[in-house]
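# Following is a predicted model, sequence given first.
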Amino acid sequence: MISRQAKYALRALIALSRITPGSAAQTSDIATTEKIPKKFLEQILLRLKNQGMVQSRRGNRGGYALLKPASEITFAQVLRTIDGPIAPLPCLSIIAYARCEDCKDEFTCEIRKVFARVIEPTRQVLERTTIADAAAGRAIDLESLPQMA
């Protein structure tokens, strides 16, 4: 399950992907439209800014805008920025791998094998789905994912 903060981050990025190129959206407008608490949204946008996904502008026409094209921001990047690794077990994490302390042998671990089958298709969908896809209502074709044996 993703955190509420991650869900809000995705909603904010989708909203930003829909603004006119060259313009910016004010935090209060995004908060109202997307029903996100403003203070919470400010924290989220700061994290996304620090990761190079959005930029802020000051002044009359200030606010936030995407720094990268929406087609280059994946759901996986956003989830990792907000929630951390996308893995149910540390031994399955790509970016934060750690051996499970109580595991005798991860290659024969029954629990790891089951969760590996679950996480791989999920990870593929998240890596392939962009903010632009979501904004356009395009879903990843699950048939295009490699089939599991």
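Structure received. Note that the structure is predicted; figures quoted are calculated from it, not measured. Residues are numbered from 1 along each chain as shown.

# Only C-alpha atoms from now on, for both contacts and neighbour counts.
Fine.

# Summarise which helices and strands the longest helix anywhere in the chain is packed against.
Among the segments of the chain that qualify as a helix by DSSP state H, the longest is helix 110-128. Identification of packing neighbours for helix 110-128 by 3 or more CA pairs under 8 Å, 6 or more residues apart in numbering; DSSP states H and E yields helix 75-83.

# Next one for the comparison:
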Amino acid sequence: MLTNKGKYGLKAMVHLAGMEPGALAQVQDIADQNNIPKKFLDQILSELRNAGLVFSKKGKGGGYALAQPAHKISVGQIVRVLDGPLAPIQCASVTAYRPCDDCGDEKGCAVRLMMVKARNAIADVLDNHSLADMRAQSNPDETHFSYHI
């Protein structure tokens, strides 16, 4: 399940994807316009910055913007940065695989096999849709900007 952290991060990233080139967004404005607690958003944006998905400028006139074009940032990247692996259980994960302590036959485990299918389906959707796709879906009549610096 997507956590609030992941949901708020996606909302913030969609917000940034809709900004005009060269514009920077203030954390308070992003928080207010997307109903996100500011303190939580500060933490989320810090993680996204550390992952290279956003950049920040400090001081007067500072703020946040995308560090890459929106069409180059997959939804899966954002979710993984904020919420970790997509798999419902660790033995089905590609990036954080760990065998279950209670499993004697991983290759024949019906639970693992089903969770691998679920993980693959989630990854297929999230990794094949970009932040620009999300923005376009929620604002079909708007001019889209894909890069901010």
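Sure thing, it's come through. The shown structure was predicted, so the numbers you read here are calculated from the model rather than taken from an experiment.

# hmm, back to that, the longest helix of structure 1 vs structure 2, average offset?
Comparison of helix 110-128 of structure 1 with structure 2 after fitting gives an average deviation of 1.3 Å (mean CA distance after the TM-score superposition for structure 1).

# contacts for the next helix or strand after that helix?
Using DSSP states H and E, the helix or strand that directly follows helix 110-128 of structure 1 along the chain is helix 131-135. Contact partners of helix 131-135 of structure 1, identified using CA atoms under 8 Å, 6 or more residues apart in numbering, comprise 10, 13-15, 17-18, 70-75, 139.

# And residue 62 of structure 1, how far from residue 116 of structure 1?
Using CA to CA, to the nearest Å, one obtains 44 Å as the distance from residue 62 of structure 1 to residue 116 of structure 1.

# Comparing the two, which shows the higher neighbour count?
It is residue 116, of residue 62 of structure 1 and residue 116, that has more neighbours when counted by other CA atoms under 10 Å, with 18 against 14.

# Tell me the counterpart of the more buried one in structure 2.
For residue 116 of structure 1, the equivalent position in structure 2 is taken to be residue 116, counting by TM-score structural alignment.

# Not counting its neighbours along the chain, what's nearest that match?
With CA to CA, 6 or more residues apart in numbering as the criterion, residue 116 of structure 2 has its nearest non-adjacent residue at 4.8 Å, and that residue is residue 92.
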